[in-house]
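**Student:** Sharing a model that was predicted from the sequence below.
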Amino acid sequence: MRTIKYIAVHCTATAQTATVSSIQNYWKNQLKWKMPGYHFIIKPDGEVVKLLSVDKVSNGVKGFNSETINIAYIGGIDKNGKPLDNRTGAQKASLLNLLELFKTRHPNAIIQGHRDFPKVAKACPSFDAKKEYENL
């Protein structure tokens, strides 16, 4: 079992119409990753898609993946590619449920956005996850 120090919140930085398979194809074909970028992706309708067991390492935050559970919602940008918190109500609810579950299993883990890690120059997840979930 991995020691989980972080639960990282991400956006896919895609349109909300992006499909899970198109995101997976990007990782595999463009980035040449063998493992997915996240353990879970949350679709606009709130459906949680498990991409990888949490006992395995995903590619969410360079340098921190061995100790992180990575969760993303589809979206996070506007039509011009600028950061935008466009989570649907269903995505917010599903994300909160997942974070509560993993915080219960890993009570010492820090919940934060991708942007809150050192040397990350991204707006991901396009909102302040650290503040939003500070009471979990």
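**Tutor:** Sure thing, it's come through. Numbers count the residues shown, from 1 in each chain.
**Student:** going forward, measure contacts and count neighbours with C-alpha atoms only.
**Tutor:** Will do.
**Student:** all helices of the chain, in order?
**Tutor:** For the chain, helices defined by DSSP state H occupy the ranges 20-25, 89-105, 129-132.
**Student:** hold the first one in mind and look at this next one:
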Amino acid sequence: MRKIDLIVLHCSATRTDRCYTEYDLITDHLRRGGSGAGYHYYIRKDGSIKSLRPVDKSGAHARGYNAHSIGVCYEGGLDTNGHSCDTRTTF
């Protein structure tokens, strides 16, 4: 098992009024040349957690930190006009 000492939180940079599924995320990462999703976990707006990459495999989400981190991405990060916005929920 690799040593993990960091959790890196990302947003999908998608509008709050639009759905961006884990399949959309994986497809976008594949289109950019990745071998799959770069994040280990994806949190949907409804609070469901999708496991995308085994924790024992390094991520592809934070250059220089992937070897010892877990990548978590949440759906959203933009308001309905496309401006940066904290769209995280409390649950």
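**Tutor:** Ah, there it is. Please read all numbers here as calculations on a predicted model, not as lab measurements.
**Student:** Of all the helices of structure 1, which one is nearest residue 61 of structure 1?
**Tutor:** helix 129-132 (15.0 Å; CA to CA).
**Student:** The closest one aligns to what range in structure 2?
**Tutor:** With TM-score structural alignment applied, helix 129-132 of structure 1 matches no range in structure 2.
**Student:** sorry, back to before: now the helices of structure 1 as TSV including mean neighbour count and distance to residue 65 of structure 1?
**Tutor:** Listed next are the helices of structure 1 as TSV, based on neighbours: other CA atoms under 10 Å; distance: least, CA to CA, whole Å:
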stretch	mean neighbour count	distance to residue 65 of structure 1
helix 20-25	14	18
helix 89-105	16	16
helix 129-132	15	18
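**Student:** Which one of those helices lies nearest to residue 42 of structure 1?
**Tutor:** Short answer: helix 89-105, nearest of the helices of structure 1 by CA to CA, at 6.1 Å.
**Student:** Any chance of CSV for the helices of structure 1, columns distance to residue 36 of structure 1?
**Tutor:** Below are those laid out as CSV (distance: least, CA to CA, whole Å):
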stretch, distance to residue 36 of structure 1
helix 20-25, 7
helix 89-105, 18
helix 129-132, 21
